[in-house]
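[1] Here is a sequence together with a model predicted from it:
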Amino acid sequence: MKVTGPSARQVVITDLCICLGFPLFIIGLAYISQGNRYGIFEDIGCIVEIYNAWPAYPTFLMWPLVIGLISSVYSVLTFRSFYSHRSQINEFIGSDACPMSSQRYTRLMVLASTEVMFTIPFCLWLLYRNIKNIVPYISWDNTHSYFGVIFAFPSIIWRNNPD
């Protein structure tokens, strides 16, 4: 389906907001709870340093779970639509206009559902693990007091720490 005119502009604006605007918004929110720019872990690389206080949860740590929940809603709606319009979809997939076979379409649906099945439990587990070690929020200055410092962690230190 080809989109032209003002609706094409609306589609581009919507895509830019989703693909650029939302990530830039999250990056801006991440600064609120970012203790320093990053930490360097030997054998791993650079990792973002988030100060584990209550502001980190609504500004940074909850977003993967929110995106997973939104994906699960879309997944359920897609499966529901797929089953209610199954005959039309099979007719379209069987035609020459569709480059995708029904087997490939089924694999794509299974792949999308596994993403949803693993994202939400993994995010909940990470939130559970992080919330056990939460520290009290003192102030903006305290959170950003070491922002210019880049910490380096040798592998002997982080491999021997179970947390």
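    That came in fine, so what should we check first?
[2] Please make it C-alpha for all contacts and neighbour counts, starting now.
    OK.
[3] Helix, strand, or coil at the residue nearest in space to the middle of the chain?
    What sits nearest the mean C-alpha location of the chain, by Cα atoms, centre = their mean, is residue 64, with 3.9 Å. State at residue 64, reduced to three classes by DSSP: H, G, I helix; E, B strand; the rest coil: helix.
[4] For it, which non-adjacent residue is closest in space?
    residue 123 (6.6 Å; Cα to Cα, 6 or more residues apart in numbering).
[5] burial measure for that neighbour, as a count.
    Neighbour count of residue 123, defined by other Cα atoms under 10 Å: 18.
[6] Mind telling me what element it is part of?
    Using DSSP states H and E, residue 123 maps to helix 102-131.
[7] Run the chain-centre distance for that helix.
    Averaging C-alpha positions (Cα atoms, centre = their mean, to the nearest Å) puts helix 102-131 11 Å from its chain's average.
[8] Alongside the first one, take a look at this:
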Amino acid sequence: MFPPTDPLYPYFSILSFFSFLLPLIPLTWHLQAWNSASCFYMAWTSIMGLINFVNSIVWAGNVLDVAPVWCDISTRISLAGTYALPLGSMCIVRRLYLIASAKTALTRIERRRALIFDTIVCLIVPLVLSALRYIVQGRRYIIYQEIGCIDYTYRSAAALILINLPPIASGLVSAYYDVRCLTALFRHYQELKDSFDSANADEEFTSDRFIPIVLFTVLEMISVTPIAISALAFNFSMGLQPWISWEHVHASFAIIPVSPSDVWRSSPLRASSLEMRRWVTSGCGVVIFLFFGTTKEARKHYSVAFFRLRCLLGRDVPTSTSNER
């Protein structure tokens, strides 16, 4: 056992816990509204936040293999999550573009098609890519002090294709939809602005709907692809290993490597990659809540839930009952 050496401990654990909890709050009414892309993204960010939270607590001061079953399961889920987050943000922007560019509300058939598309892209594709990752999985997992157990990759040309190309491709597609969405939003906003007779209505649309969507698309456009490219550059900088055979890659599969924090922090590139990976995945949960859990519609849901809770606890009574008395 070692004392925690992370200078930001336990702040990362706190962030991860909120990343797990906060996306679950707006998830219910997004399910009711058939916002499948947002729901998948919230679910994945919540799961990733939970995994990061548990890992940061369990391995805060040790590199012992104390939870092999947890590591086997969590690393596979985390692998799928690394694909699902950029794909989920792409689907969110795609849906925003469809809504912003449509002259009428999406029909039930269009929403059903969007649900099928989002399910394939945000759930099935990440699971398939996570399964294919076994091709370049040289060990079951590796344990880093302060970070926990994460996937171990045999860096080769095949690893670059399986690991780095899917996020870059989804980031480029997202950038295309980002530009189209922003163009449609500004055009749609101008039409709404011309149709409003009241300045208050115009202000409400600007502050509660227009600005959060624009900020989300801009943030998504400037973050997804650069992060994916930086991960590709890191793998190149660390050097590629030759692909000799399947047996060579998986020869030491059962051996669990460990790395104390002073070892992996001694390499600036590795430390930057590990820190960026865990902070970005945990930050996504808080970001998605700020954009979709603080709108006027969300505040209405909070008010209704708070009123029902007060009634359930006997702290409040309906207005009609009070008038009768």
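    In hand now; what should we look at? Computed from a predicted model, the values in this text were never measured in an experiment.
[9] TM-score of the superposed pair?
    For this chain pair, the superposition-based TM-score is 0.81 by TM-score structural alignment, normalised by the length of the first structure; 161 aligned residues with a Cα RMSD of 2.8 Å.
[10] thinking again about what came up before, show me the contacts for the corresponding residue of the second structure for the residue nearest to the centre of the first structure.
    Here residue 64 of the first structure is matched to residue 167 in the second structure, going by TM-score structural alignment. By Cα atoms under 8 Å, 6 or more residues apart in numbering, residue 167 of the second structure lies in contact with 83, 86, 87, 224, 225, 228.
[11] Surely residue 149 of the second structure is in a strand?
    Yes - per three-state DSSP, residue 149 of the second structure lies within a strand segment.
[12] Quickly note the distance from it to residue 58 of the second structure.
    Going from residue 149 of the second structure to residue 58 of the second structure by Cα to Cα, to the nearest Å gives 10 Å.
[13] Which stretches in the second structure count as strands?
    Using DSSP state E, the strands found in the second structure span residues 139-144, 148-152, 258-259.
[14] The shortest one corresponds to what range in the first structure?
    Right, strand 258-259 of the second structure. Aligned by TM-score structural alignment, strand 258-259 of the second structure falls on residues 152-153 of the first structure.
[15] mean deviation (superposed) between that stretch and the second structure, please.
    Superposed on the second structure, stretch 152-153 of the first structure shows a mean distance of 1.3 Å to its aligned residues (mean Cα distance after the TM-score superposition for the first structure).
[16] Report the distance from that stretch to the chain centre.
    In terms of Cα atoms, centre = their mean, the centre of stretch 152-153 of the first structure is found 26 Å from the chain centre.
[17] With stretch 282-293 of the second structure instead?
    Counting by Cα atoms, centre = their mean, stretch 282-293 of the second structure comes out at 9 Å from the chain centroid.
[18] which residues touch it?
    15-16, 18-20, 22-23, 25-26, 42, 45-46, 48-49, 52, 212-213, 216, 298-299.
[19] what's the matching range in the first structure for that stretch?
    Under TM-score structural alignment, there is no match for stretch 282-293 of the second structure anywhere in the first structure.
[20] Buried residues in that stretch, which are they?
    When burial is assessed from 16 or more other Cα atoms under 10 Å, stretch 282-293 of the second structure yields the following buried residues: 282, 283, 284, 285, 286, 287, 288, 289, 291, 292, 293.
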